[in-house]
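Chemist: Dropping a prediction and its sequence here:
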Amino acid sequence: MMDRRSLLALPALLPGAALAQTPWPGRPLRIIVPFAPGGLADLLARPLAARLQAMLGQPVLVENRMGAGGNIAADFVAKSAPDGYTWLLGSIGPLAANQFLFAAMPYDTRTAFAPTSLLVNTPKVIVVARARPWQTLAEMLAAARAQPDAVRAGSAGNGSSLHLALELLKQQSGAQILHVPYRGAAPAVTDLVSGQIDLMVDNLPNILPQIREGTVRALAVATPVRLPQLPDVPTTAEAGLPGFLFGTWFGLVAPARTPAEIVARMSAAVDAALREPEIGGRLVEQGAVLGGGTPEAFASFIAAQITALEAVIRAANIRAE
């Protein structure tokens, strides 16, 4: 039996008690980015970190940890202390798709993290080489059905979001399109502009400059409504393929068991930062759709994405390179 003194001391021994007694944040924070400096995730992380630093009153450092499709960075965060000082700027791969692409995973996607904030969703747009005759999505799909594997589509590599989007397009349209994997989206865009390949299902921020310059032709956007950046480009539903919706998304997560009050505070700070013109306005100009919302909403979003992506990956038997 415990005496009265022991009972009074018990709350200090409970998990999270010490954290509750220490104001958060009390020291610098880290945002771990799974991809190389200069990429889309990195370009999102750095201005966000600068704004969070001003809002939270502590340095917010960005650290790039590349490799294994984002799994190295995600595993590092998953195994970090759940104290609110280490965060992952994750994406569709390490937070949803990789568990079906890799033979072995160092962490359990469904239990390793505390979802915090959906940051942005970058819509996919179906684009073709300017030299091709197709003016509509229906014309391109008709050509692909007439000559199986004659239409060649580039992607950023096996298992990339561009590849997953292409496979979903093939599954929903019945068109046999030849997948040509590249080491990154940039060389695929170069070959699309030069006409070496016919097609890409690319992230809008990545291909928007070429669309505006007229070096490629946009046939449809994989979104429920038209995009303000491309008001004259129809949605996939308007173009005759209503089931094809796809975007590459990025979000902030913490290690599982991070206190809910810290997760909520970070989520609120991120939401406020996204609404500021110097952060959110610039992202919208580049072709992103802003996220935000509650941790619970982001958790539900991730769960739905896991279900949808598992079906696409298993149907196409995709494996990571």
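Modeler: Yes, it's here.
Chemist: going forward, measure contacts and count neighbours with C-alpha atoms only.
Modeler: OK.
Chemist: Which positions within the helix or strand that contains residue 283 qualify as buried?
Modeler: Element membership of residue 283, judged by DSSP states H and E, is helix 282-285. Using 16 or more other C-alpha atoms under 10 Å as the test for burial, helix 282-285 gives 283, 284.
Chemist: After that helix, which helix or strand is next? Please name it.
Modeler: strand 289-292.
Chemist: Packing partners of that next one?
Modeler: Using 3 or more C-alpha pairs under 8 Å, 6 or more residues apart in numbering; DSSP states H and E as the contact test, the elements touching strand 289-292 are strand 113-129, helix 260-274, helix 282-285.
Chemist: now, of the ones you listed, which is deepest in the fold?
Modeler: Neighbour counts (mean count of other C-alpha atoms under 10 Å) averaged over each of the helices and strands packed on strand 289-292 peak at strand 113-129, with a mean of 26.
Chemist: what's the angle between it and helix 260-274?
Modeler: 30 degrees (axes from the mean of the first three to the mean of the last three C-alpha atoms, to 10 degrees).
Chemist: got the angle between the very next helix or strand once past strand 113-129 and strand 113-129?
Modeler: Following strand 113-129 in sequence order, the next helix or strand is helix 137-146 (DSSP H and E). Angle between the axes of helix 137-146 and strand 113-129 is 80 degrees (criterion: the same axes, to 10 degrees).
Chemist: Below is an additional structure, to be compared with the one above:
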Amino acid sequence: MSFKFLTRLVSAAAIGFAAMTATASAQTYPDRPVRLVVPFAAGGSTDIVARIIAAKMSEILKQQVIVENRAGAGGNAGAAAVARSAPDGYTVLMGTVATHAINPALYVKMPYDPVKDFAPVSLLVNVPNVIVVNPSLNVKTVKELIDLLKANPDKYDYASSGIGTPLHLSGALFESMSGTKMVHVPYKGAGPALLDVVGGQVKIMFDNLPSSIGQIRKGGVIGLAVTTKERSPAAPEIPTVAESGLPGYETYSWNAIFAPAGTPQAYIDILAKAGAEAVADPAVKARLADLSAVAVGSTPAQLADHVKAEIAKWGPVVKASGASVNE
């Protein structure tokens, strides 16, 4: 028996053993709790969505999926912590449009690469934004708003939850696509911003639909249009921006699971399947719908494509807005 033949035989055996080990490991994964890091404070929309889905995934995986809030730096602190975690399938991130598309263009120094440092698992939900205005503005459609703004450049303010947030940049994208000019008024959160729009101190806001839907129904603000391609099942009476005066406009928030780069594909597939099953569950879907969140449950490959498209979309918007965070 030649030395070359023996070498090939040993190599083949090693590969076979590694494959058998990986298969056996996948059959037992997960055998302890999985930590789902939410990079924002408890009580926010991302946290609420994460807890609803985590509870169902715990049932499916037969192991606890424990939500851990790790807020800071617009989501960067929690995302960076996951990127640095062991790629063993037991620490994953509930990522968003902020952590994986906006922040890389907004922050001068990023503690992670949104593509290279993560393994996509599943896009779980999309959450529409909505354009709301104070009734005193006397506009009821997007076209009327655009006409008013074009006739009065830089006269009207719009509120957002802060500089560089998805809501701020939704307004910036609107200005860019409609050829209008407004004055951005950043707040420390969407709640106080909406209160000032209801009170009339600021006339316009780009908000998450779940945050504004109550005031829209009470008449505190007028919901001109949702920002997704299709109308929201939670408020089907509100048209889309695209159908009501600005074709091609689309923004929304989203929540997706990411694992650290290098996590075994078998583990990623198990998590993706559990996430998709969780958001497809009728009870979970109904609870998400109450929050105006639309269930998706994508494959890892679909999430990878989604992130690349979102980075390409939001990078130029951030640059055009002039927003920058030096941290």
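Modeler: Yes, it's here. Small disclaimer: the values here were computed from a predicted structure and weren't measured.
Chemist: care to give me the TM-score?
Modeler: Counting by TM-score structural alignment, normalised by the length of the first structure, the TM-score of this superposition works out to 0.94. Behind it: 320 aligned residues with a C-alpha RMSD of 1.9 Å.
Chemist: what does residue 299 of the second structure align to in the first structure?
Modeler: Following TM-score structural alignment, the counterpart assigned to residue 299 of the second structure within the first structure is residue 294.
Chemist: And residue 56 of the second structure, by the same measure?
Modeler: Per TM-score structural alignment, residue 56 of the second structure is aligned with residue 51.
Chemist: contacting residues around the spatially closest residue to its match that is not a sequence neighbour?
Modeler: Excluding the flanking residues, the one nearest residue 51 of the first structure by C-alpha to C-alpha, 6 or more residues apart in numbering is residue 273, at 6.5 Å. Residues in contact with residue 273 of the first structure (C-alpha atoms under 8 Å, 6 or more residues apart in numbering) are 48, 51, 52, 279, 280.
Chemist: What about the match of residue 56 of the second structure, how many residues nearby?
Modeler: 20 (other C-alpha atoms under 10 Å).
Chemist: measure it to residue 12 of the first structure for me?
Modeler: Note on residue 51 of the first structure: its distance to residue 12 of the first structure, by C-alpha to C-alpha, to the nearest Å, is 34 Å.
Chemist: Across to the second structure, which of the contacts of residue 273 of the first structure hold up?
Modeler: Here is what carries over to the second structure from the contacts of residue 273 of the first structure, by both residues aligned by TM-score structural alignment, their matches' C-alpha atoms under 8 Å: 48, 51, 52, 279.
Chemist: counterpart of the helix or strand in which residue 215 of the second structure is found in the first structure, which residues?
Modeler: Per DSSP H and E, residue 215 of the second structure falls inside helix 209-218. Mapped onto the first structure using TM-score structural alignment, helix 209-218 of the second structure spans residues 204-213.
Chemist: Which part of the second structure matches stretch 104-114 of the first structure?
Modeler: Stretch 104-114 of the first structure corresponds to residues 109-119 of the second structure when matched by TM-score structural alignment.
Chemist: now what about that stretch, what contacts it?
Modeler: Here stretch 109-119 of the second structure has contacts from 76, 79-80, 83, 99-101, 103-104, 258-263, 268, 300, 307-308, 326-327, using C-alpha under 8 Å, 6+ apart.
Chemist: Inside helices: which ones of those?
Modeler: Taking DSSP state H, the ones among the contacts of stretch 109-119 of the second structure that sit in helices are 76, 79, 80, 83, 103, 104, 268, 300, 307, 308.
Chemist: Of those, select the buried ones using a PyMOL command.
Modeler: In PyMOL, this line selects whichever of these come out buried by 16+ other C-alpha under 10 Å:
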select buried, resi 76+79+80+83+103+104+268+300+307
